[in-house]
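**Student:** sequence isn't available, so here's the structure alone:
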């Protein structure tokens, strides 16, 4: 697989969720032509076949920057742990260094405290296997509006505290601008994550106002909202992190458009928001 120039402009990675209904092969081929990386998702990966996808990205010379997603283990069960182990295997097979984890919400009869304890328990069961397979589990804090039903981890500080008992090669964190831009301690969190070597994934999406009715699918195109991407780039770069920057947009309007059009628009927007 080709190594990529790590200047800011050439760190662009297209998360497949940005054009959710675009054929995975076509998305990989577009990334190959543009010299971009790709963030893969488990559903299209499984549909196409894990081994077939591994061959596709290898033959295309496209860097897989992450696999999304696993987690949802605030009430760990043998079934959920087994599925997360399968996700680790999938990431290893396609060459994704990072498996993104969304922890899950509050299970029936539980509390936010017990749910966070469940996350810690699940990590203790999965981290050794991830380390063995050469995959970093990346805890993604989500905006607190998702705490009840999707993710009880809302800040980088929480994510880092959960990661702390494990080697950085096994458990890291996701710096996703959409979810953490509101946090007054975000810059300290980024500095801490860098100092601990735990920035496993760096993702861009914008926050637009007013929020669309479907909040989950209302991530804004870069530059359409209020997030200062240049500062995020500077703060993360200051930690020494030089990895790819994924653009991951859940947006119904984008999903209704042709994939090649969305790809071109997203790459151009990325270049604009990081330009000096």
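**Tutor:** Alright, I've got the coordinates. Note that the structure is a prediction, hence the values are computed from the model and not measured.
**Student:** going forward, measure contacts between C-alpha atoms and count neighbours the same way
**Tutor:** Noted.
**Student:** contacts only, for residue 179.
**Tutor:** 141, 142, 143, 154 (CA atoms under 8 Å, 6 or more residues apart in numbering).
**Student:** from the chain's centroid, how far away is the helix or strand where it lies?
**Tutor:** Using DSSP states H and E, residue 179 sits in helix 177-180. In terms of CA atoms, centre = their mean, to the nearest Å, the centre of helix 177-180 is set 11 Å apart from its chain centre.
**Student:** equivalent analysis for stretch 161-168, please.
**Tutor:** Counting by CA atoms, centre = their mean, stretch 161-168 comes out at 18 Å from the chain centroid.
**Student:** pasting the second one now:
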């Protein structure tokens, strides 16, 4: 870890241990000054109070998680989802977040139309863009591992996300989460493409355990799995992104059961040694 490496804590990493305010206090004790909260955590404390805490402690908010989930079974359903994304933009703007992260959604209802779902994603982002631009909020599509294509995200590679970015303009970029992209045989070229487009808005880190007991809730601490974190970081930095390393770990049987302060100390040690 270089001396200027900034760690951001995605607040999912300590979700069971801490709410928004407690997580900020824990970060400050650990010397971490960047966070990425989830919308339910913001709503639990109230947007005004969350914004006050961020401002009072001069925190960088590397992202707000999450918007998205665009595909719907009919026009009314799709509009409801767009309206929710407009509220997410307001939350991100109030926290002066670097971006609003999108988990775009999967197949609606009983649909088998994957290309159609991806088109609904593009249309949904396009519908929220005027408000995002007016609010000064960048939109970061997070491609998810293909195992989530049906239910969580029909955008599964960096290239697929960048194809949407090219259609919609510079306000839309990507959040690169190593858990979801490490397997991609075209990853180096895709990250280089994102760099040329200047569309890398966030870099999320954790590790892929072998075996993985739960595909959602068994992420590993950096260094405990098989992801070549240094190689991916090198690709991302060579592409021009030198922002915080955002640690996002869902771990129901391990890290969620440990004291939050311990988790943060291990994060600092691992970022210094394996990232």
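**Tutor:** Perfect, I can see it now. As the structure is a prediction and not an experimental result, all values here were calculated from the model.
**Student:** once they're superposed, tell me the TM-score.
**Tutor:** The TM-score (TM-score structural alignment, normalised by the length of the second structure) is 0.93; 267 aligned residues with a CA RMSD of 1.5 Å.
**Student:** just want the most central residue of the second structure.
**Tutor:** Centroid check for the second structure by CA atoms, centre = their mean gives residue 101 as the closest residue, at 5.1 Å.
**Student:** and it, that's in a strand?
**Tutor:** Yes: looking at residue 101 of the second structure with DSSP: H, G, I helix; E, B strand; the rest coil, it is inside a strand.
**Student:** wouldn't it be in contact with residue 175 here?
**Tutor:** Yes: taking contacts as CA atoms under 8 Å, residue 101 of the second structure lies within contact range of residue 175: 6.8 Å.
**Student:** give me the buried positions along the one helix or strand residue 76 of the second structure maps to.
**Tutor:** Per DSSP H and E, residue 76 of the second structure falls inside helix 75-94. Neighbour counts over helix 75-94 of the second structure (16 or more other CA atoms under 10 Å) mark 78-79, 81-82, 84-86, 88-94 as buried.
**Student:** thinking again about what came up before, relative to the second structure, what is the average displacement of the helix holding residue 179 of the first structure?
**Tutor:** On superposition with the second structure, the mean distance recorded for helix 177-180 of the first structure (mean CA distance after the TM-score superposition for the first structure) is 0.4 Å.
**Student:** using TSV, lay out the buried residues of helix 75-94 of the second structure together with distance to residue 269 of the second structure.
**Tutor:** Converted to TSV, the buried residues of helix 75-94 of the second structure look like this (distance: CA to CA, whole Å):
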residue	distance to residue 269 of the second structure
78	44
79	45
81	40
82	40
84	38
85	36
86	38
88	33
89	34
90	35
91	32
92	30
93	32
94	32
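**Student:** what does stretch 246-255 of the second structure contact?
**Tutor:** 7-14, 35-36, 62, 202-206, 216-221, 256, 263, 267.
**Student:** longest strand of the first structure?
**Tutor:** Ranked by residue count, the top strand of the first structure under DSSP state E comes out as strand 64-71.
**Student:** so it aligns onto which residues of the second structure?
**Tutor:** Alignment of strand 64-71 of the first structure against the second structure: residues 61-68, by TM-score structural alignment.
**Student:** and for the matching stretch, what's in contact with it?
**Tutor:** Contact with stretch 61-68 of the second structure is made by 8, 34-39, 54, 81, 84-85, 88, 91-92, 95-105, 121, 202, 244, 246, as judged by CA under 8 Å, 6+ apart.
**Student:** next: stretch 187-198 of the first structure.
**Tutor:** The contact list for stretch 187-198 of the first structure (CA under 8 Å, 6+ apart) reads 156-157, 160, 168-169, 171-173, 175, 199, 235-236, 239-241.
**Student:** buried residues in it, which are they?
**Tutor:** Within stretch 187-198 of the first structure, the residues that count as buried by 16+ other CA under 10 Å are 187, 189, 190, 191, 192, 193, 194, 197, 198.
**Student:** now for the helix ranked longest in the second structure, which elements pack on it?
**Tutor:** In the second structure, assigned by DSSP state H, the helix with the most residues is helix 114-135. Helices and strands touching helix 114-135 of the second structure, by 3 or more CA pairs under 8 Å, 6 or more residues apart in numbering; DSSP states H and E, are helix 75-94.
**Student:** rerun at 10 Å
**Tutor:** On a contact count with 3 or more CA pairs under 10 Å, 6 or more residues apart in numbering; DSSP states H and E, helix 114-135 of the second structure meets strand 64-68, helix 75-94, strand 100-103, strand 139-141, helix 158-168, strand 172-177.
**Student:** I'd like these as JSON lines, with distance to residue 3 of the second structure appended.
**Tutor:** Output for these, formatted as JSON lines (distance: least, CA to CA, whole Å):
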{"stretch": "strand 64-68", "distance to residue 3 of the second structure": "26"}
{"stretch": "helix 75-94", "distance to residue 3 of the second structure": "29"}
{"stretch": "strand 100-103", "distance to residue 3 of the second structure": "27"}
{"stretch": "strand 139-141", "distance to residue 3 of the second structure": "27"}
{"stretch": "helix 158-168", "distance to residue 3 of the second structure": "29"}
{"stretch": "strand 172-177", "distance to residue 3 of the second structure": "22"}
